[in-house]
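S.K.: sequence and predicted model, in that order:
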Amino acid sequence: MITGENTMGTALLLAAAPAGKGRLIDATSTLPTLAAVPPSTLTGTAAGTIVELADPTDQQTVLTRVRAAAAASGPLSLFLIGQLHIDGKHGRVHLALARTTPATLRYTALPWEWLVNELKPRRPASTRVVVDLIADPDAWEQIRAHGLTLGHGVSLYGRVAPALPRRRLAQPAYLKAVAGTWRSGVNPPLPELHAKAAAQAGHEGALLLAVDGTPAPAPAPAPAPADTAAAPLDATAEGPLPAILAAAHAGRHGEAASLAARWEAWALQAHGPGSAQAVHWLEVRADLAHLAGDPGSSCELWMAAAGARLARHQAPDSPAVQAAVDRAHHQWQQLRDPQRARDLGPHLVSLRRRVPGRRPGATEAAQRRLEILHSSPRSLPAAQ
């Protein structure tokens, strides 16, 4: 990100959430603190223009403001606070606005791809986006599986967390920590600021984003799968997850699994078994096994992740625990090997009894399928 130049930068502060019971985050509460930060700090330039949008109601108005900010020639800093939802028709991520409801999402929320398209023409390394977002269960599942990016050349830092249970209102603690650091007169590099804010805000169960938009001449070669004890990983490295997911989606499943295993080994050594960091990489490995078409391994890893979260005294009805068990159950249902399904079934049923989940009858369905597996050893019941 360009800093310290004698150019005019722009900072766009966008905080939005639906009114009423659909609100998942107190989005606008951080705006006064951010607005009190010197404009030059927000923009990363000697002088800056600040544009603030608090609970906007119209997606076209927001698009116009984003487009105008993106068209400026100087550096752009975009701060996003709000909540993410999935359009049920097309499966696309949207940022909810003040009048957004589940029925009007496509017409009243801001599609994430609009942001991607508006930022795409900008010069690489001239744009940084800092986010503090809450995702509803459907959006959280998609983001956990596929990540959240804004395209090549855009630096993306921040936190995406699952919605709190029982409709409790989340606080944008990550961006409050960012703003608090700046207001104290300290202005560290963005990766360092990100790490500090994440530690202060807490990131239990959240997905941390750290994607550096600075172009690189060429990617470093991936380590060989067997070389897990090679050169130590850099704990301050910025986008390992996007690079790992990119490898998986490109069909390089061995490379992706090897990198994830190395990061999990680092987390275990640095933070200990059962730590939030270790559980995070366990869940990444579960996602990668699913992408590689290995439902048995994915089921095992999701069950291990759920067990680790429960061992950390997370509640059985917490979104992260429920999601882990739901995914383990789904992967178990995809198994076509009866013996493998029988081997994993008792553990899953036991876990289901502790974590029934949001879907009525899930525990009974798992128990019934396991009984059929044992009574008809050569056949495999259809997924329910």
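M.R.: Now that the structure is in, tell me what you want to look at.
S.K.: going by C-alpha atoms from here, please, whenever you check contacts or count neighbours.
M.R.: Noted.
S.K.: which stretches in the stretch 51-200 of the chain count as helices?
M.R.: Along the stretch 51-200 of the chain, counting by DSSP state H, counting those that start in this stretch, helices occupy 59-71, 105-108, 112-119, 137-146, 173-183, 190-201.
S.K.: looks like Y107 contacts L95 (just checking).
M.R.: No. Using CA atoms under 8 Å, Y107 is not in contact with L95, being 11.4 Å away.
S.K.: so between the two, which is more surrounded?
M.R.: Comparing Y107 with L95 by other CA atoms under 10 Å, the one with more neighbours is L95, at 26 against 14.
S.K.: was I right about the more buried one contacting L84?
M.R.: Yes. L95 sits in contact with L84 when judged by CA under 8 Å, with a separation of 4.8 Å.
S.K.: show me the strands in the stretch 1-150 of the chain, by range?
M.R.: Across the stretch 1-150 of the chain, reading from the start of the chain, the strands by DSSP state E, counting those that start in this stretch fall at 8-15, 47-54, 76-86, 93-95, 110-111, 127-135.
S.K.: and the shortest one, what does it pack against?
M.R.: Okay, so that is strand 110-111. helix 59-71, strand 93-95 (3 or more CA pairs under 8 Å, 6 or more residues apart in numbering; DSSP states H and E).
S.K.: another structure for you, compare them:
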Amino acid sequence: MRRAVTPAPRSEAARSSNNPLIPSYLRIRALAEAGELDRAAQMAAAIDDAAARANGPSHPSALEAREVHAHITAERGELSAAVALYRDVAERWAFLGKQESADEAAARAHALWMRITDPTEAVRAGEAVLRMRTQIPGENGTAYQQAARRLKTLQARQSQTQN
């Protein structure tokens, strides 16, 4: 069984010893590594919700909590939900002017979308990824162009199977 590894919070504030979420992140990581993904996901969702309520949904600590939630969601195989979480994070980082963080979250959303095999689900998630890529197009717009091409291909295949 593949072990999940929860990413560590990346900001200095999140890594500081006075951040109350660090023990929770460590607990989530331990649960995921032990294969207890359902419990890890419940805890990640609760922390995501609590951080957003306490600080606002666009606060850096809330976004970092949401990224942990997205990671665990992906590890559970819920790719569309993870894409939506990472997309939300990417767009909020972009709004805050944190381009590097926005690019990283957008790349994760995009990569997870590429793994979705169900055609209807892939189109639905792809539409959201393409909207995100209009704001966060990647270097020289290449990620946007790639997403647009893939979505067009998926939509064409879907329309052929419906006819």
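M.R.: Cool, the structure landed. In this text, all values refer to a predicted model and were calculated from it rather than measured experimentally.
S.K.: will you turn the helices of the stretch 51-200 of structure 1 into a markdown table that also has distance to V130 of structure 1?
M.R.: Rendered in a markdown table, the data for the helices of the stretch 51-200 of structure 1 read as follows (distance: least, CA to CA, whole Å):
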| stretch | distance to V130 of structure 1 |
| --- | --- |
| helix 59-71 | 14 |
| helix 105-108 | 23 |
| helix 112-119 | 13 |
| helix 137-146 | 17 |
| helix 173-183 | 8 |
| helix 190-201 | 9 |
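S.K.: need the counterpart of A102 of structure 2 in structure 1.
M.R.: For A102 of structure 2, the aligned position in structure 1 is occupied by V321, per TM-score structural alignment.
S.K.: who's in contact with that match?
M.R.: Under the criterion of CA atoms under 8 Å, 6 or more residues apart in numbering, the neighbours of V321 of structure 1 are A306, R309, L310, Q314, A315, V355.
S.K.: now the helices for structure 2?
M.R.: Listed in chain order, the helices found in structure 2 under DSSP state H are 12-15, 22-33, 37-55, 60-75, 79-95, 99-114, 119-135, 142-162.
S.K.: closest to S40 of structure 1 out of the helices of the stretch 51-200 of structure 1?
M.R.: Shortest distance between S40 of structure 1 and those, using CA to CA, is found for helix 173-183: 10.8 Å.
S.K.: in structure 2, what range does the closest one match?
M.R.: Aligned using TM-score structural alignment, helix 173-183 of structure 1 spans no residues in structure 2.
S.K.: who does that helix touch, helix- and strand-wise?
M.R.: So helix 173-183 of structure 1, by 3+ CA pairs under 8 Å, 6+ apart, packs with helix 31-35, strand 127-135, strand 154-162, helix 190-201.
S.K.: so which of the ones you listed is nearest P273 of structure 1?
M.R.: Judged by CA to CA, the one of these that comes nearest to P273 of structure 1 is helix 190-201, at 18.6 Å.
S.K.: just want the angle from the closest one to helix 173-183.
M.R.: If you take axes from the mean of the first three to the mean of the last three CA atoms, to 10 degrees, helix 190-201 of structure 1 sits at 120 degrees to helix 173-183.
S.K.: tell me the buried residues in helix 190-201 of structure 1?
M.R.: Neighbour-count burial for helix 190-201 of structure 1, counted by 16 or more other CA atoms under 10 Å, picks out L190, P191, L193, H194, A195, K196, A197, A198, A201.
S.K.: stretch 276-295 of structure 1 now?
M.R.: Of the residues in stretch 276-295 of structure 1, 276-292, 294-295 count as buried by neighbour count, 16+ other CA under 10 Å.
S.K.: same thing with stretch 301-314 of structure 1?
M.R.: When neighbours are counted by 16+ other CA under 10 Å, the buried residues of stretch 301-314 of structure 1 are found to be L301, W302, M303, A304, A305, A306, G307, A308, R309, L310, Q314.
S.K.: over to stretch 249-263 of structure 1?
M.R.: For stretch 249-263 of structure 1, the neighbour count (16+ other CA under 10 Å) marks H253, G254, E255, A256, A257, S258, L259, A260, A261, R262, W263 as buried.
S.K.: between those, which is nearest P242 of structure 1?
M.R.: When those are compared against P242 of structure 1 (criterion: CA to CA), the nearest one is A256, at 10.4 Å.
S.K.: which position in structure 2 pairs with the closest one?
M.R.: Aligned by TM-score structural alignment, A256 of structure 1 pairs with A40 of structure 2.
S.K.: right, and that match touches T73 too?
M.R.: No. In this structure, A40 of structure 2 is not within contact of T73 by CA under 8 Å, at 9.2 Å.
S.K.: on that earlier part again, any chance of the strands of the stretch 1-150 of structure 1 in CSV, plus distance to L63 of structure 1?
M.R.: What follows is the strands of the stretch 1-150 of structure 1, written out as CSV (distance: least, CA to CA, whole Å):
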stretch, distance to L63 of structure 1
strand 8-15, 11
strand 47-54, 11
strand 76-86, 13
strand 93-95, 12
strand 110-111, 8
strand 127-135, 16
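S.K.: what about A50 of structure 2, distance to P57 of structure 2?
M.R.: In this view, A50 of structure 2 and P57 of structure 2 are 10 Å apart by CA to CA, to the nearest Å.
S.K.: who's more crowded, these two?
M.R.: The residue with the greater number of neighbours, taking A50 of structure 2 and P57 and applying other CA under 10 Å, is P57; the counts read 19 against 15.
S.K.: counterpart of the more buried one in structure 1?
M.R.: P57 of structure 2 maps onto P273 in structure 1, by TM-score structural alignment.
S.K.: follow-up on the earlier one: neighbours around the closest residue to the match of A256 of structure 1 other than its chain neighbours, how many?
M.R.: What sits nearest to A40 of structure 2 in space, not counting adjacent residues and going by CA to CA, 6 or more residues apart in numbering, is I28, at 4.9 Å. Other residues near I28 of structure 2 come to 26 when the count uses other CA under 10 Å.
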